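[1] Give me a 3D structure for the following:
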Amino acid sequence: MTEKKYSPNVPPSGGLAYQQTAEQVLTHVQSQASGLDRAEAQARLQKTGPNALPEKKGKPAWLRFLAHFNDVLIYVLLAAAVLTAVMGHWVDTLVILGVAVINALIGHIQESNAEKSLKSIRNMLSSEARVIRNGNHETIPTTEIVPGDIIVLRAGDRIPADMRLIEAHNLRVEEAILTGESTVVDKHTNSLSGELPLGDRTNMVFSGTTVSAGGGVGVVTATGKDTELGHINQMMAGIEKHRTPLLVQMDKLGKAIFAIILAMMAALFVFSLMFREIPMGELLLSLISLAVASVPEGLPAIISIILSLGVQAMAR
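    Have a look, this model is predicted:
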């Protein structure tokens, strides 16, 4: 191995990896066909970090639980609970709060189950890879792959990192995850010229794609967030989030129900004052009961349950 320190941020002097010969790429990443030695691989792992896409930090459980109260229909229940508490009807207050908390708890449990299902998918995709180190074939976790590693590819393998091919034996790769093309791509080891899109870089294979036939050997040129899949992940992280059409419609429905409840309460309040002699405390309690009865408090929980069950079904 050369004594020059490897730096993953230094671009190749002879162009991009697909524009260079396999020998030039090996020289640039300071590797060789027999692979890295374990000490060098460990040093590079410390410098580049694990070969994994950075995961967005999730919200704490208590905050996700409180988010289930962020609904206009639940606001009606909470307002009713406050009014009954002010009036001293503690049994009614506890019942109303119990309904709100139980619905939020059901939604939270189902949402947590859906997140566990998604996490199990991520764990399933993070498999092992066969590398050549010190001339020996080894099987290591994909997270320990570093630039310069020599990876052996076989049919059915999910490619763990971006690689420049140095051997290809009837190698065909399915790259729909990156290019959207449904047909498999034949791969080779010849250098290419010009600025080419990902789909035309036929001497490269990319993280997340799958070997559909044949086999080959490649040298890793990028790992983790530096891969093409990692670039897409970073772009997606910067996209402004929007509510889905279903949630927008649910918001509109909730606001419409809220407006109808307010109109009914106002109309009944005026009617009772003008045509009925009902004590104010009894009148307010009746209006609160009407509001609570009119609220479909189970609707937010039912929507959460249906969506989370859909996620779990897709995960299975």
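
[2] Going by C-alpha atoms from here, please, whenever you check contacts or count neighbours.
    Fine.

[3] can I assume G216 sits in a helix?
    No: using DSSP: H, G, I helix; E, B strand; the rest coil, the assignment for G216 is strand, not a helix.

[4] And A168, how close does it get to T139?
    For A168, the distance to T139 equals 20 Å [C-alpha to C-alpha, to the nearest Å].

[5] same thing with R130?
    Distance from R130 to T139, by C-alpha to C-alpha: 4 Å.

[6] circling back: of A168 and T139, which one has the most company?
    More neighbours surround A168 than the other of A168 and T139, with 18 against 12 (other C-alpha atoms under 10 Å).

[7] Can you point out the buried residues in the helix or strand harbouring the more buried one?
    Assigned by DSSP states H and E, A168 falls within strand 162-174. Buried residues in strand 162-174, counted by 16 or more other C-alpha atoms under 10 Å: 162-169, 171-174.

[8] want to throw those into CSV with distance to G215?
    Listed next are these as CSV, based on distance: C-alpha to C-alpha, whole Å:
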residue, distance to G215
D162, 16
M163, 14
R164, 14
L165, 11
I166, 11
E167, 8
A168, 6
H169, 5
L171, 5
R172, 8
V173, 10
E174, 13
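
[9] and of these, the nearest to Q32?
    Ranking the buried residues of strand 162-174 by separation from Q32, with C-alpha to C-alpha as the measure, puts I166 on top at 10.4 Å.

[10] That closest one contacts V217, correct?
    Yes: using C-alpha atoms under 8 Å, I166 is in contact with V217, at 5.8 Å.

[11] One more sequence to fold, the one below, so I can look at both together:
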Amino acid sequence: MSMAEIFWHSLPIEEVIRVLKTDPEKGLTKEEVETRVQEFGKNLLPQKPLPSNFALFLGQFKDILIVILLIAGLLTFVYQKYADTLAIFLIVFLSALIGFYQERRAWDILEGLRRVARMKATVIRDGNKRILDSEEVVPGDIVILEAGDKVPADARIIRSREMKINEMELTGEFLPSEKRAGIIPEKTPLVDRENMLYMGTIVEQGEGVAVVTATGFNTELGRIAGMIEEKESPTPLQNKIKRLGFEVAGIIGIFVFIIFLIGLSQGRDFFLLLETAVATAVGAVPEGLPAAVTITLALGAERILRKKGLVKNLTSVETLGSTAIICSDKTLTLTEGKMKIEEIEAKKGDKFLALKSAVLTSKAFIENPEEPKEKWILRGSPTEKAVLKKAIEIGLDYRAFEPKLIQKIPFNSKDKIAFAFYKEDGLKTIYACGAPEKVLRICQLKEKERNILEKRVGELTKKGLRVLASAGKKGIRKTSIQGLKDLTFFGFLTLTDPLRPEAKEAIKVCCQAKMVPIIVTGDHKLTAKAVSEKLGIKVKDENILEGKDIDRLSDEQLDMILEKIKIYARVEPRHKLRIVKAWQRKNKVVAMTGDGIN
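    This is a model prediction of the structure:
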């Protein structure tokens, strides 16, 4: 079995270390690294080489109309019609020059982005910690990661502490995933593999040590890049121009043939007839069309660039206009990619306490409090920043309570509650905020009350909302969370990723233009359904398909249900590629929008 076929997440870490022939404490030796570089190559993703200026310029002469014009130019030169020759070649050269300039600029921008994107990695080799270019990382390397680091290759976690990874680069979702060591089932979807790290993702919180399992082409990103490295198919415009070129050539050929037949039947001179036929052919060629098309596309590319869009190939401008299906990611495409408090559910007097408990237990803070309020920069996790922003809106200043702080116990993946102890009015006070199922357990509630609240949590989550519960108690005796059972429940804070202001109107315009918008997201189906309803897209359960369901379908089965699916949830990049290809099999021009892997 090759290393690419091993399910690293389902093996004991000792077995992973044994298969990779490495040492979790000392790492690889210099000799082992050199051997593995020879075997696996550098840790680089597959990418097309930058085309030369000559190749890029030559590529502008592929259209059939350009070829017809070049032939016409040569014929006019042969018959000493130099003015016509000069005019034709000038038009062809101008068209090629404009196309070359636009595409050269796009390639240069992309190359600049590639250079900026290079990153470093911290590894252990020969028992020593080293910092090196990520392209030098090999399978079996022991990598050390902490908050802010970019994961240099696919890796299995050996040990970690409160590690959270932003996997937007791979899944398109901005909320970080909790990561921990351990073994998980073989069939666990990629987005739920908590013991694995993937190339290009970012450590948002915590730290960890991991062993590299795959580099370059063999990483998840590398496999995706390999799947889409296919020969480019002609665009709709290129097909139309090609068809027009053949039609023009056919019509000209018929006319020339008729002229010859009539002339020969009248006994006219053969060479005079040939010259007449050439003149007719040259006159019939639409010399200005290629230049007009190129200039129009170039103007379109310029307009897109002013809106911060980059067009690599000019013909893609027209392809964009031929789009029939838009597969849209959810986060940061349809939504803002940041959490916002939707509502605080509590008794009238407890709403303030519910928010106060949430903000006093969080680690969010204002980075530049000396600046005017509208220029404040909030730091913290997406959820904590949403809580702090709401507190600022109602005038609740967490800084006024800092002198009263006794101790904070931050949120962790085991307890799923953040605690804080303050001294208020001479009494010790505890505040708690976190997962509803955890907070409700430590509150003094009757069984009926608890059941009602748990049912309400289920109703809120079905709407695609994230729910926090907050509680507290004044007059406690000790600053300990051991045996807590008698806190007062304050209320629920519901959070959502709000729609981008222009999203609903954009979807409406797409529908009016007979384009079909489809949501393709790594998020849960309830969240995606809630977003679609806000956008005005009516969706039933039968219109939703999850990644695990796609895996069970053949291409033929997927094609049969394709047109009724409006939401694809919990999908991986490979699923997105299958969806796009399925629509292409129906001869549809498909656009994929989003960030990260999209």
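
[12] can you map out the strands along the first structure?
    Per DSSP state E, the first structure carries strands over the ranges 128-133, 136-141, 150-154, 162-174, 185-186, 204-205, 210-222.

[13] and the first one, how far from the second structure on average?
    Its aligned residues in the second structure lie a mean 1.4 Å from strand 128-133 of the first structure after superposition (mean C-alpha distance after the TM-score superposition for the first structure).

[14] Onto which residues of the second structure does that strand map?
    Per TM-score structural alignment, the counterpart of strand 128-133 of the first structure in the second structure is residues 120-125.

[15] how much space between the closest residue in space to K21 of the second structure that isn't next to it in sequence and L94 of the second structure?
    Nearest residue to K21 of the second structure, sequence neighbours excluded (C-alpha to C-alpha, 6 or more residues apart in numbering): G140, at 6.9 Å. G140 of the second structure is 54 Å from L94 of the second structure, where distance means C-alpha to C-alpha.

[16] sorry, back to before: hmm, who's touching the strand holding A168 of the first structure?
    Here strand 162-174 of the first structure makes contact (C-alpha atoms under 8 Å, 6 or more residues apart in numbering) with 17-18, 22, 25, 182-189, 203-207, 209-223, 227-228.

[17] Which among the residues you listed count as buried?
    In those, the ones that pass as buried (16+ other C-alpha under 10 Å) are 17-18, 22, 25, 184-189, 203-207, 209-223, 227-228.

[18] Was I right to think R44 of the first structure contacts V146?
    Yes: look at R44 of the first structure against V146 with C-alpha under 8 Å: they come within range, at 6.3 Å.

[19] How about the contacts made by H9 of the second structure?
    Residues counted as contacts of H9 of the second structure (C-alpha under 8 Å, 6+ apart) are 156, 183-186, 193, 195-196.

[20] What is the equivalent residue in the first structure for V209 of the second structure?
    So V209 of the second structure corresponds to V217, using TM-score structural alignment.

[21] wait, what's in contact with its match?
    Contacts for V217 of the first structure (C-alpha under 8 Å, 6+ apart) come out as 150-153, 165-168.

[22] That one and T139 of the first structure: what is the separation?
    For V217 of the first structure, the distance to T139 of the first structure - C-alpha to C-alpha - is 14 Å.

[23] ok, now M236 of the first structure?
    For M236 of the first structure, the distance to T139 of the first structure equals 32 Å [C-alpha to C-alpha].

[24] would you list every one of the helices in the stretch 151-300 of the second structure?
    In the stretch 151-300 of the second structure, the helices defined using DSSP state H, counting those that start in this stretch lie at 168-171, 220-227, 236-265, 270-284, 288-306.

[25] The shortest one: how far from the chain's middle?
    From the chain centre to the centre of helix 168-171 of the second structure is a distance of 5 Å (C-alpha atoms, centre = their mean, to the nearest Å).

[26] Can you mark which positions in it are buried?
    Going by 16+ other C-alpha under 10 Å, helix 168-171 of the second structure has these buried residues: 168-171.

[27] Same question for stretch 302-311 of the first structure.
    304-305, 308-309, 311.

[28] Doesn't I518 of the second structure lie inside a helix?
    No: assigned with three-state DSSP, I518 of the second structure falls outside any helix and is strand.

[29] Enumerate every residue touching L305 of the second structure.
    Counting by C-alpha under 8 Å, 6+ apart, L305 of the second structure makes contact with V311.

[30] So V146 of the first structure is in contact with K47, correct?
    No: counting by C-alpha under 8 Å, V146 of the first structure stays clear of K47, with 9.4 Å between them.
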